[in-house]
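Engineer: Coordinates for the following, if possible.
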Amino acid sequence: MKSIICYRVVTCLWIVTILLSYFIFHTFSIVESHANLVQSQPKQNSVLEYSPTDITITFSEPLSPTLSYIEVYNFNGTKLDNDDSSLNSLDKSTLTISVPVLPKGTYTVIWQTVSTIDGHKIRGSFYFSIGEPIQFSKIENYEPLFLYKSEPIIKSFSLLGSLILFGSFFTYFFIITPVLAGKTTINGLASKACLAVLLISYAMATLSSSAQLILHTSSIYEIDLFNTIGSPLINIYTDTTWGKLMWLKLLILLFIPVVLQVSKLISNHHSKSLYYINPVFFIPISLMLLLLHSLSSHNATVSELYYQGVFVDFIHMLFSAIWIGGVLLLTITLYAVKNTVNSIDLNNLTKSLFKQFSPIAILTIIILSITGIFSAWLQVNKIEALSTYYGVTLVIKVCLIAIALLIAGINSFFFIKTRKITSIPGRLLISESILIIAIIFSVGALNGLEPAKNATPFFSNQLTLTEMDNNLQLELQILPANVGINNTQIHLSDSRGGNIVNASNIIIQTTYINQDLGSHTYYAQNIGNGSYTTDPLMLNLGGIWQFEITVQRPDALDSRFAFREAIGGSHPKFTFLDIYIGKLLFGLVILSIGLTFLGISVKQGGWQNDSGKKYFILGLVSIIAGFSISIYTHSMSNDKEFQYINPIVPSSVSIQIGQNLYRDNCVSCHGVTGIGNGNLYNALTPEPNASNLLIHVPLHSDNELFSIIKYGKDGTSMYGQESILSDEEIWHVINYIKTLE
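Structural biologist: This is a model prediction of the structure:
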């Protein structure tokens, strides 16, 4: 009767587990990157003629209504809004606040958002003015590197606990138990060692996850730790998907002792060992913890490759757990049994354990490398992104992994290829364990930092740009080259290094590339010795900014320069994360994993061996899936959409190329000056109504111009040039026609 009751309880537990799995996949929204500003009214850095009645900002994600707000301050730091910030009832990603009639002056809009998706708090600001140019503001808006100071440490312990919980259990049942079969005394010691590791990792995961939830809630609501108990912890669950993930993780952790107790009742085992822990129940539950980590990882922020990113991160977590849990448990197990056997038996035991672990270790290292490369591509797909805090931390992590793998290779040779063991488990094995813990802490730091494509540069606080045109050397310096107010200085010289002091007009036009927010124009003043300066540049959004400089001199042709640089880190919408390449890489990842399984299968004896047969089947399935994904993705390559941002900087070279292409292909209709007086104008049918480029080009964004030129415009005499001009040539033409005046 007792056994029947226990099995019914287990059945109920499995039903709960399945429901939790369904809840994980179907309830949570796709995690996107942090809630960043998309557009605002009034626009950033705009100069208005009259006072607005309200300030409206739209962000990239739905927002928490209780934790997101807008505030408006004047030049002296006095708050002037009506304190009625609210979410739009129809669009949960739009915030609005009303303001009284504002006098002339410069105003700072400060906003805070907490995304319902990932629970991160982001602050930002921008400026606008009424009736006068924008001036310096006394309002400072500091955004800390981490949400709270201990964030990377807490996340590291949480991750480490979850990894060891699965990895050590897996290692005991699939590595240690087969080797120690029939060796009751040694197996008992190993079982106690593993149980101690499980208890410590369980306590680590539970306590650190609880601390993470409380500290995160405290930081989001800006309240003391004690005040988080109660409604704030409930609100973080109802307001954010991150909160739901954390609460579910804690519920699963509390669910684990119930599973263990039921397993103990079923086996009717009362000793302090692992015999009563049924892996059929424990492994799926511990895997759920890893899945929850993946669902809130940076890979899950790439919405276009959400499922691919989460899957690869989960595989990476799975094999990280096997590597970490395996190394740590083997180290502790050998320490636990070294005083109970003689040196010869200890030598044979060590060799047997590492021989059993070796194929899995090789498989783990290869798969971690493959999945790590894919994840790195998702987050750092440009070399420039390595200069961010995220990029630097990633480099440190890779170096630590390289050292750990080197030590693992030495361990493998030392314990398997030779029979000489002077110290068990040896300093190298201990060093590898320490390095693994260091790697986990670097991962915790990465999880707390902004992804590289959103983050702040780490090294430089000055941007220096140089270019030569028409025998004129221009050097543009931007300080501090970060979001906010930036000072500029321009130096002009000739090819021999002599200062150019007679520039009659220098115009700088700044354009935020990530979104169509218009451009802002600055005029430089001569400060002597070939140097010029402008009013401070207002670069109030992190992302890619384009700087176009026109230098006019009385004794030379106009010189044009153009630069495109990341300010405060690059925005994911500009990094051109090629979805086609991403899907193709994902297929290659699965294919590579399959080939790795086949390689291990051959090493294990192939189809003739039970172990080799399992690896062979896994490898074959993975290869078929990888080939299918890659072939399907390749077949869809022709369906890629064109880039929405002009990839070619409007330099003097690009403008000259565009001018030549315009002369050969466009002048006959639009005319030399672009006003629509070409030789074929009167013969066009239907009669054109938008042929004056000087009027109509400024009304369209770059991607709209690209579409019109490439595909034409239905119902007009503007026919598509797809068969005449390449995509690159079209972008050159766009750069040229935007200079017509």
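Engineer: Could you use CA atoms for every contact and neighbour count after this?
Structural biologist: OK.
Engineer: quick one, strands of the stretch 551-700 of the chain?
Structural biologist: 556-567 (DSSP state E, counting those that start in this stretch).
Engineer: Which stretches in it count as helices?
Structural biologist: In the stretch 551-700 of the chain, the helices defined using DSSP state H, counting those that start in this stretch lie at 579-603, 610-635, 652-665, 667-670, 693-696.
Engineer: Including distance to residue 420, could those helices go into TSV?
Structural biologist: Listed next are those as TSV, based on distance: least, CA to CA, whole Å:
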stretch	distance to residue 420
helix 579-603	24
helix 610-635	29
helix 652-665	68
helix 667-670	84
helix 693-696	81
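Engineer: Just list the residues touching residue 135, thanks.
Structural biologist: By CA atoms under 8 Å, 6 or more residues apart in numbering, the residues touching residue 135 are residue 106.
Engineer: A strand includes it, no?
Structural biologist: No: counting by DSSP: H, G, I helix; E, B strand; the rest coil, residue 135 is located in no strand; its state is coil.
Engineer: That one and residue 104, how far apart?
Structural biologist: The gap separating residue 135 from residue 104 is 12 Å, by CA to CA, to the nearest Å.
Engineer: Could you pull up the contacting residues of residue 95?
Structural biologist: Residue 95 is in contact with 56-58, 68-70, 85-88, counting by CA under 8 Å, 6+ apart.
Engineer: List the ones among those residues that fall in strands.
Structural biologist: Among the contacts of residue 95, the ones falling in strands (DSSP state E) are 56-58, 69-70, 86-87.
Engineer: run this one through as well so I can compare:
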Amino acid sequence: MLMHKDLRRSACWQLTIGAALVALALFLLFPGTAEAHAVLLRSDPSQDALLRTAPTEVRLWFSEDLNPALSSAVVVNSHNQRVDTGNAHVSSRDPTELDLGLKANLPPDVYVVVWRSVSNVDGHVLRGSFLFTIAEPNGTVPHLNASAPPPGQDLLGGGNTSSLYTGQIDAVGLFNLVAVTLSELGAIFWVGAQLWRFFVLEAVPTGEGSDHSETEAIVQAMPSRFIHRFAVPTLLALLVANLGVLVGQALFLSNGQWSGALAPSLLLSMVTSSRFGTFWLGREAIILLALAVAFYQLLARRHPAPFERACAWLNLLLGLALFGTMTLSSHAAAVSSNLFLFSVLIDWLHLLGSAFWIGGMFYIVTCYLPLLEQHAPPLRAQSLTTVLPYYSPWAIAGVLLLTITGPFSASFHLTSPAELITTAYGRALLIKIVLVAALLATSAFHVLLLRPRLKKEYGKYAYCLEHLEQSQTNPTAQQTEKASEEPETGIQQRRWARQLKLREKRLTRLTTRLTTVLRWEPLLGVGVLICVGLMNIFAGTLAPTTAQNQTAPTASSTATPKPLTTSATTSDGLFTVTLTVSPNRFGTNTFTVKVSDRQTQRPVTQVGVTLYLNMLDMDMGTEVLNLQPAADGSFSAQGDLTMSGNWSARVQIRTLDNKLHEMQVKFFTPF
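Structural biologist: A predicted model of the protein is given here:
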């Protein structure tokens, strides 16, 4: 029996090391980046195009496959009148291309293309717009009326559902955060319970030859406790949470309107017209099947042993399949085809590591510690020092998987280390890293300090108990023959009894301390999963939400448009950056940046400058401008401010040593 257990533990460690090596190899060999949403890459006509003849159609190309039923585009003129033919559709040749016909013979004017992309992979929504202009026959270039409302701003569900883009939690973002967090938490807890049964409880020595009958009873009671108290509620919560994930996506499509988000036609279209919907249905089907098994185990009075074990294996396979469907409908699947398999595998391993570590901690709190409380402290100590060592290898495996796969997953979404600070997604990731580090420190504290002390103290307690029992069970005949030794025997018994009482007090104190740590430790796991939810919400365009060293002025919406000039230092304090926006009004503007050394005040020209523009009042996406050097030492490019209101500008400077330096400002653009 012991040899069999040793072989099993050796196999567990081999599997752990193998998984870690595979994940590490993938991390080193297949780095890459991917967009978290279907981002507009190019268009025809292109952004800010000046045309001599009217086009007959608009074609847009995105970074991901589009949901053909929900992705759309419209075109309006400067008077906010639609000029498209209403036939926006995803190309049958290219699932990343969206085409839209235009009315014949469009007159000279400024036209606004408003688009909405819905990712076919994860269902996330992105909106944006750009301008093109048809010139007069004599070459005159039409302009937008600065005093008129911006055309196209209310089309395709436009509005202030901005959590994906501004990093500020609104009602829609909060709903999505709750749904995603509960979905992750429920799945990790349920799968963690199945892993505990097969990889921990079955490894604990039981049966003949075991001296721990009380521990054996606790081990046998844990699966029953989970089935009768937690299996059905967890799966029901998981079912509802996944429905909430779908409704949360619908809220972005309906501009936060519940009546529109709950419309059966919209929900049906979401689950039948995209890969996200297919795998979402797969999630719900797996959960319903697991619920059927859980209800059978809960209601059936007697469970034949072979059938009960078959149910346990079925639950484990369903849990692993659930992780698969979650991965295939997440950001991990939104990569190029040559990285798809590796990205999905890494994300699946990340979930598996979470189930081993965080899910295992929840199982300890809900199914193990309550059973321990029914016993005296010595029996608690005996059980803790017997059972937990069989969980430690798998907890370490979970830590390794999270540690290795986490940075790999982040590399798909972050384009530079600076985005860890400058973006809402990056800051949520940083907080997650801090919480994981706190979890590691807490786990190390009780694994390397508390548990060895408890085991040592329990050994002393068992030694005292053994000698006290021996002194109390001396044969009566011997005591009669050696009556003169009777007082000495009584003194030894009292001495051992005092020692035993002292050891029991210490054992009680250490046991209480360890169970307290184990009981509160999962709260850090909840914090990690909340960060995962925040990263899911803020992944849209990795837009900055705050600015440092802001000096940008504000103005009312009725102010006369005039060029804006503002200066600020980079976050590392090395450069002073002056940004000029001219004429700073709705439509096409010229963005000029001058860079100077903060110490010498001399202009710096041997650098690359990129400007990231983000609308803070509405989810218009992020416009990226690569500024070109000018003769006067400045850098400039033209770009669109697609509506009036509050904007955020992030200036990124790349020096010759390939280091990035950033400055952020906020500014107001009037009509």
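Engineer: so can I have JSON lines of the helices of the stretch 551-700 of the first structure showing distance to residue 451 of the first structure and mean neighbour count?
Structural biologist: As requested, these are exported to JSON lines (distance: least, CA to CA, whole Å; neighbours: other CA atoms under 10 Å):
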{"stretch": "helix 579-603", "distance to residue 451 of the first structure": "17", "mean neighbour count": "21"}
{"stretch": "helix 610-635", "distance to residue 451 of the first structure": "26", "mean neighbour count": "18"}
{"stretch": "helix 652-665", "distance to residue 451 of the first structure": "32", "mean neighbour count": "18"}
{"stretch": "helix 667-670", "distance to residue 451 of the first structure": "46", "mean neighbour count": "20"}
{"stretch": "helix 693-696", "distance to residue 451 of the first structure": "38", "mean neighbour count": "16"}
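Engineer: out of these, which comes closest to residue 499 of the first structure?
Structural biologist: The minimum distance between residue 499 of the first structure and the helices of the stretch 551-700 of the first structure falls on helix 652-665, with 21.2 Å, by CA to CA.
Engineer: how far does that closest one sit from the chain's center?
Structural biologist: 38 Å (CA atoms, centre = their mean, to the nearest Å).
Engineer: next one: stretch 44-62 of the first structure
Structural biologist: 28 Å.
Engineer: on that earlier part again, make CSV out of the ones in strands among the contacts of residue 95 of the first structure and add distance to residue 459 of the first structure and neighbour count.
Structural biologist: Shown next, in CSV, are these (distance: CA to CA, whole Å; neighbours: other CA atoms under 10 Å):
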residue, distance to residue 459 of the first structure, neighbour count
56, 35, 20
57, 31, 21
58, 31, 22
69, 32, 23
70, 32, 24
86, 38, 18
87, 38, 23
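Engineer: Tell me the counterpart of residue 393 of the second structure in the first structure.
Structural biologist: Residue pairing (TM-score structural alignment): residue 393 of the second structure is matched to residue 359 of the first structure.
Engineer: Does its match touch residue 600 like I think?
Structural biologist: Yes: counting by CA atoms under 8 Å, residue 359 of the first structure does reach residue 600; the two are 6.5 Å apart.
Engineer: quick one on the thing from earlier: out of the ones in strands among the contacts of residue 95 of the first structure, the closest to residue 730 of the first structure would be?
Structural biologist: Ranked by distance to residue 730 of the first structure (CA to CA), these are led by residue 58 at 31.4 Å.
Engineer: Looking at the second structure, name the residue matched to the closest one.
Structural biologist: Aligned partner of residue 58 of the first structure by TM-score structural alignment: residue 61.
Engineer: If you drop the residues flanking it in sequence, what lies closest to residue 102 of the first structure?
Structural biologist: For residue 102 of the first structure, ignoring the flanking residues on the chain, the nearest one in space by CA to CA, 6 or more residues apart in numbering is residue 51 at 5.3 Å.
Engineer: sec struct for the one you found, please.
Structural biologist: In three-state terms, and counting by three-state DSSP, residue 51 of the first structure is coil.
Engineer: which ones are touching it?
Structural biologist: Neighbours of residue 51 of the first structure in contact, by CA under 8 Å, 6+ apart: 101-103, 130.
Engineer: now the helices: where do they sit in the stretch 1-150 of the second structure?
Structural biologist: 2-29.
Engineer: if we can go back for a sec, check the secondary structure at the match of residue 393 of the second structure for me.
Structural biologist: What three-state DSSP gives for residue 359 of the first structure is helix.
Engineer: for it, what are its contacts?
Structural biologist: Counting by CA under 8 Å, 6+ apart, residue 359 of the first structure makes contact with residue 600.
Engineer: same thing but at 6 Å, please
Structural biologist: Not one residue lies near residue 359 of the first structure by CA atoms under 6 Å, 6 or more residues apart in numbering.
Engineer: Over to residue 319 of the first structure?
Structural biologist: Contacts of residue 319 of the first structure by CA under 6 Å, 6+ apart are residue 364.
Engineer: what do you get if the cut-off is 7 Å, keeping everything else the same?
Structural biologist: Contacts for residue 319 of the first structure were tallied using CA atoms under 7 Å, 6 or more residues apart in numbering; they are 364, 368.
Engineer: Tell me the counterpart of it in the second structure.
Structural biologist: So, by TM-score structural alignment, residue 319 of the first structure is matched to residue 353.
Engineer: For that match, what is the enclosing helix or strand?
Structural biologist: helix 337-354 (DSSP states H and E).
Engineer: Next, the angle helix 2-29 makes with that helix.
Structural biologist: Orientation of helix 337-354 of the second structure against helix 2-29 (axes from the mean of the first three to the mean of the last three CA atoms, to 10 degrees) gives an angle of 140 degrees.
Engineer: Name the residues of helix 337-354 of the second structure that are buried.
Structural biologist: The neighbour-count check on helix 337-354 of the second structure (16 or more other CA atoms under 10 Å) flags 339, 342-354 as buried.
Engineer: which one in the first structure is aligned with residue 433 of the second structure?
Structural biologist: Using TM-score structural alignment, residue 433 of the second structure pairs with residue 398 in the first structure.
Engineer: number of nearby residues for that match?
Structural biologist: Neighbour count of residue 398 of the first structure, defined by other CA atoms under 10 Å: 16.
Engineer: so where does it fall, helix or strand?
Structural biologist: For residue 398 of the first structure, the host element (DSSP H and E) is helix 389-412.
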